[in-house]
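S.K.: No letters, just coordinates:
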């Protein structure tokens, strides 16, 4: 077999590998900042050299092919450039496992921050956690300190609450990224700061008491103390969120109710003073 055939087999195998990896959401992390520009450029250069050396291929066709490939590469590079994606790796204290965060922002009146996550073992190949991307919209008046994208997500204060779960205290409250799909159920016990499991029935009973407009019932979840309140004169009821020593994930405020969000698999505090909703606690399976 000639060198030309071996070269074509090698470059074709690399292309096939990248395509298969992309279909299954796996990526070479060192290629992410430049997308597929490096493989595209390698293909153009290798194929151009082979074509120029082949006696049966018109050199004008080779030049046209190189120009077309270069144009495609430049267009692709332009979209990468305007995307301004940044990357940060968050290493796990448990083992060689790590989480890579890909983030960018878009500003038009308000600023929207986009975060995608990749789990990786050795930092070479990453698996995209495509169902756990985070989008946070911040109005200009809500960000007087001009927090950057890393501060909006809370990257520097991220915490591995379990071997496969990373918690971020974001601008919108705590959010968790699960490196394994089953960790959303099996690692619930490890998700609270004090590692104390909360029985689903306790939360359900508290929700029922709140709906019955009782006053003074309490429950502690992830460091926050929730207290049902009812005012006889006005007929108003609410849930008071207490945050001892300001160490719990949710700031002190008032909320209207707790609901089940089956799509996000969380009990949610809704219609709160600071914002509409907060993730309170994962919904566990019986």
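M.R.: Nice, thanks for sending it over. Note that the structure is a prediction, hence the values are computed from the model and not measured.
S.K.: contacts, neighbours, all on C-alpha from now
M.R.: Noted.
S.K.: hey, where'd the strands end up in the stretch 101-250 of the chain?
M.R.: In the stretch 101-250 of the chain, the segments counted as strands under DSSP state E, counting those that start in this stretch are 110-120, 125-128, 134-138, 159-162, 165-170, 173-178, 218-221, 224-231, 236-242.
S.K.: Tell me how many other residues surround residue 24.
M.R.: 10 (other CA atoms under 10 Å).
S.K.: that older thread, mind putting the strands of the stretch 101-250 of the chain in TSV, mean neighbour count and distance to residue 22 included?
M.R.: As requested, these are exported to TSV (neighbours: other CA atoms under 10 Å; distance: least, CA to CA, whole Å):
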stretch	mean neighbour count	distance to residue 22
strand 110-120	20	13
strand 125-128	21	10
strand 134-138	16	21
strand 159-162	19	28
strand 165-170	20	24
strand 173-178	20	21
strand 218-221	16	40
strand 224-231	19	42
strand 236-242	20	44
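S.K.: another one to put next to it:
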């Protein structure tokens, strides 16, 4: 759901910029015949700054698109996954502010985008953040990244998502289709102890088995 909201906000900003670009282009076309030589030089310099801000904005959108396409295929950038959607969203909003300043966009649009951003960040902060832990095999050849969190309502539900580092630095691939759920009651052990990280059995290149008094979890590594 958070990713959908992030994509919606990014698309809204993109549509807003395209609309305002069209309005500004029309206004400049109407004013161009009235410009003298000095004004034309100033206009050329201003357009150069606008182009740079526009290129940066398009770069930010390209990054957002890459993140979405990678996620569809089950691949994630480790720095982005650890911060959720906040990092790419902030990049897009910074690019928007740079373009808004270069284009002298109306305060209403800047305030509107700022309000949307603040509301989204408040929502992100209010939700439970998923911590991540890296677990390596004794040989060091295999590394599994575990996203874990828990929710208590009578009994405690422990949720796990597993990722494996890829050959591309900073990129990891999701290993399990859904989210693993282990239920406990009255335990003081943390998520990783409930999973059985300390009792893991590794067969490099094939699988890892996490075992505890609560569950046994097998992960295929190939």
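M.R.: Looks like it arrived, so ask away. Predicted model, so just to flag it, every value in this text is computed and none were measured.
S.K.: So after superposing, what's the score?
M.R.: Taking TM-score structural alignment, normalised by the length of the second structure as the basis, the two superposed chains have a TM-score of 0.70; 172 aligned residues with a CA RMSD of 2.1 Å.
S.K.: re the thing from before, same list (the strands of the stretch 101-250 of the first structure) but as TSV, adding distance to residue 52 of the first structure.
M.R.: Formatted as TSV, those follow (distance: least, CA to CA, whole Å):
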stretch	distance to residue 52 of the first structure
strand 110-120	41
strand 125-128	35
strand 134-138	48
strand 159-162	54
strand 165-170	52
strand 173-178	50
strand 218-221	69
strand 224-231	70
strand 236-242	72
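S.K.: Chain neighbours aside, what residue packs nearest to the alignment partner in the first structure of residue 220 of the second structure?
M.R.: For residue 220 of the second structure, the aligned position in the first structure is occupied by residue 178, per TM-score structural alignment. For residue 178 of the first structure, ignoring the flanking residues on the chain, the nearest one in space by CA to CA, 6 or more residues apart in numbering is residue 165 at 4.6 Å.
S.K.: Relative to residue 164 of the second structure, how far out is the aligned residue in the second structure for the one you found?
M.R.: For residue 165 of the first structure, the equivalent position in the second structure is taken to be residue 207, counting by TM-score structural alignment. In this view, residue 207 of the second structure and residue 164 of the second structure are 12 Å apart by CA to CA, to the nearest Å.
S.K.: So the residue nearest to residue 178 of the first structure is in contact with residue 175, correct?
M.R.: No. Between residue 165 of the first structure and residue 175 there is no contact under CA atoms under 8 Å: 10.2 Å.
S.K.: ok, residue 144 of the second structure touching residue 160?
M.R.: No. Shown here, residue 144 of the second structure and residue 160 do not form a contact pair, counting by CA under 8 Å, at 11.9 Å.
S.K.: show me what contacts the counterpart of residue 8 of the first structure in the second structure?
M.R.: Counting by TM-score structural alignment, residue 8 of the first structure corresponds to residue 57 in the second structure. Residues in contact with residue 57 of the second structure (CA atoms under 8 Å, 6 or more residues apart in numbering) are 92, 95, 96, 99.
S.K.: Tabulate these in JSON lines, adding columns for neighbour count.
M.R.: Written out in JSON lines, the entries for those read as follows (neighbours: other CA atoms under 10 Å):
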{"residue": "92", "neighbour count": "25"}
{"residue": "95", "neighbour count": "21"}
{"residue": "96", "neighbour count": "25"}
{"residue": "99", "neighbour count": "23"}
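S.K.: Which ones among these map onto helices?
M.R.: Secondary structure of the contacts of residue 57 of the second structure is defined by DSSP state H; positions in helices are 92, 95, 96, 99.
S.K.: and which of these is nearest residue 133 of the second structure?
M.R.: residue 92 (28.3 Å; CA to CA).
S.K.: Find the residue closest to the counterpart of that closest one in the first structure in space, skipping its chain neighbours.
M.R.: Residue mapping for residue 92 of the second structure onto the first structure gives residue 43, with TM-score structural alignment as the criterion. In space, and not counting its chain neighbours, residue 43 of the first structure is closest to residue 11: 7.2 Å by CA to CA, 6+ apart.
S.K.: I'd like to know how far the one you found sits from residue 23 of the first structure.
M.R.: 19 Å.
S.K.: Looking at the two, which one has more neighbours?
M.R.: Taking neighbours as other CA under 10 Å, residue 11 of the first structure and residue 23 compare with residue 11 leading, 16 against 10.
S.K.: Am I right that the more buried one is in contact with residue 41?
M.R.: No. Counting by CA under 8 Å, no contact exists between residue 11 of the first structure and residue 41, whose distance comes to 11.7 Å.
S.K.: Now do the same contact list for the most centrally placed residue in the second structure.
M.R.: With distances taken as CA atoms, centre = their mean, the second structure has residue 85 as the residue nearest its mean C-alpha position (3.1 Å). Neighbour list for residue 85 of the second structure: 2, 3, 6 [criterion: CA under 8 Å, 6+ apart].
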